[in-house]
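Peer 1: below is the sequence, then the predicted model.
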Amino acid sequence: MSEIFPELPLQEVVLTRLLLLVGGTLLDELERNLKPYGLNDSDFRTLMMIYSSPTGSATPSELCEYAQQGATNMTRIANVLVKAGLVTRATSAEDRRRIVLSITTAGKRMVRKILPPLFPNVHRAYATLTANDKRTLDRLLRQIAVNIDSLTQSDSRP
């Protein structure tokens, strides 16, 4: 490819390919573990965001922002979680136009059931990295995320 496209940023393309491979493999493993519970990655990430919020609740718009999901998909996710009894949907006490999703006792139990079995695979994925390697990887991935954010923001400007 670099012969056909001499300007090809070969190292960056290889790094992107590795990130996609690693991310895809981790996502496949997570999805495999969530399937018996009738959840997928976006459902589980949303449940985790509600679970880990200080109030145990969040608005769909807040969740869209943090989960990087559109409003339509967040509605689908909320419907799945409500139907499963993992969260409740109610109007906000402060603003009746806003909807609030709150984790239920069953939702908390589900998180405590799903998470611990995932830990060994997470440990194995990073087993050969030192603490310093992990800090470096964290820093570098965050830098790439900022760069990507700035790209997407400049692409959406008129």
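Peer 2: Sure thing, it's come through. This one's a predicted model, so the numbers in the text were calculated from it and none came from an experiment.
Peer 1: from now on I want contacts and neighbour counts done on CA atoms only, so please keep to that.
Peer 2: Will do.
Peer 1: tell me where the protein has strands.
Peer 2: 57-58, 87-91, 99-103 (DSSP state E).
Peer 1: including mean neighbour count and distance to Asn73, could the ones you listed go into CSV?
Peer 2: Output for the strands of the chain, formatted as CSV (neighbours: other CA atoms under 10 Å; distance: least, CA to CA, whole Å):
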stretch, mean neighbour count, distance to Asn73
strand 57-58, 20, 16
strand 87-91, 18, 16
strand 99-103, 21, 15
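Peer 1: which one, of the ones you listed, ends up nearest to Pro36?
Peer 2: Closest of the strands of the chain to Pro36 is strand 87-91, at 18.5 Å (criterion: CA to CA).
Peer 1: coming back round to it: can I get the strands of the chain in CSV with distance to Ile144?
Peer 2: Below are these laid out as CSV (distance: least, CA to CA, whole Å):
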stretch, distance to Ile144
strand 57-58, 28
strand 87-91, 33
strand 99-103, 32
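Peer 1: so where do the helices sit in the chain?
Peer 2: Counting by DSSP state H, the segments of the chain that form helices are 10-34, 41-52, 60-67, 71-83, 105-125, 131-155.
Peer 1: let's bring in a second model and compare:
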Amino acid sequence: MPDTPPSLDPAQLGAYFALVEVSSLLRHQVEQQLRDAGDLSFVQFQLLARLGDSPTGSQRMTDLADGVVYSRSGLTYQAGLLEKAGLVTRSPSADDERSVTVTITDAGRERLAKVFPGHIEVVQQLLFEVLSPRDVQALAALLTPVRDHMRSTPPRSAAPRRRRR
């Protein structure tokens, strides 16, 4: 056991706090825009966007939960809200009767089309406006391996469930 606990050097600590603050500020503004433009939460937008990008417009709930890094139960609740609003449908998976497939509806695609212009504007203004094209490439080059490293461990939603005793 080491005598001194692990720590971050000043540069690491500064980078960490800057990343967390940028992420929080950006997410706050994005969430506000999504609520104002389309009455969507950030997670609901992520679900619709992932489904809208899917060639079939459908994905299994577990895959969606892993993709947006959200709990299975939380995703079930959000998908239920989207289904009530007519933006998605849920049905048993054709491949696995234990799974549920979520499919975006035409109304869901229309809602995405409604919120996307403002969403892009917020991201452009807050994140990319102050960066040069070269900075954007550098940012992507820095964050991509970090994301890949974090994704190398299965998300919580994909971890085996513990049995309650």
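Peer 2: That came in fine, so what should we check first? This structure is a prediction, so every number in the text was calculated from the model and none was measured.
Peer 1: for Ile114 of structure 1, give me its contacts.
Peer 2: Counting by CA atoms under 8 Å, 6 or more residues apart in numbering, Ile114 of structure 1 makes contact with Leu34.
Peer 1: show me what contacts the residue nearest the centre of structure 1?
Peer 2: For structure 1, the residue nearest the mean C-alpha position is Arg45 (5.0 Å; CA atoms, centre = their mean). Going by CA under 8 Å, 6+ apart, Arg45 of structure 1 touches Ala67.
Peer 1: how close does it sit to Ala106 of structure 1?
Peer 2: Computed with CA to CA, to the nearest Å, the distance linking Arg45 of structure 1 and Ala106 of structure 1 is 16 Å.
Peer 1: go on, Asp155 of structure 1?
Peer 2: 42 Å.
Peer 1: show me which of these two is the more surrounded one.
Peer 2: Counted by other CA atoms under 10 Å, Asp155 of structure 1 and Ala106 do not tie: Ala106 has more neighbours, with 13 against 9.
Peer 1: ok, for that one, nearest residue in space, not its chain neighbours?
Peer 2: Distances taken as CA to CA, 6 or more residues apart in numbering place Leu86 nearest to Ala106 of structure 1, at 5.5 Å, with adjacent residues excluded.
Peer 1: what's near enough to touch that neighbour?
Peer 2: Contacts of Leu86 of structure 1 (CA under 8 Å, 6+ apart): Leu47, Ile103, Thr104, Thr105, Ala106, Gly107, Lys108, Met110.
Peer 1: now do 6 Å
Peer 2: For Leu86 of structure 1, the contact set (CA atoms under 6 Å, 6 or more residues apart in numbering) comprises Thr104, Ala106, Gly107.
Peer 1: can you put those in JSON lines and add distance to Val122 of structure 1?
Peer 2: Below are the contacts of Leu86 of structure 1 laid out as JSON lines (distance: CA to CA, whole Å):
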{"residue": "Thr104", "distance to Val122 of structure 1": "27"}
{"residue": "Ala106", "distance to Val122 of structure 1": "25"}
{"residue": "Gly107", "distance to Val122 of structure 1": "22"}
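Peer 1: noted, bye for now.
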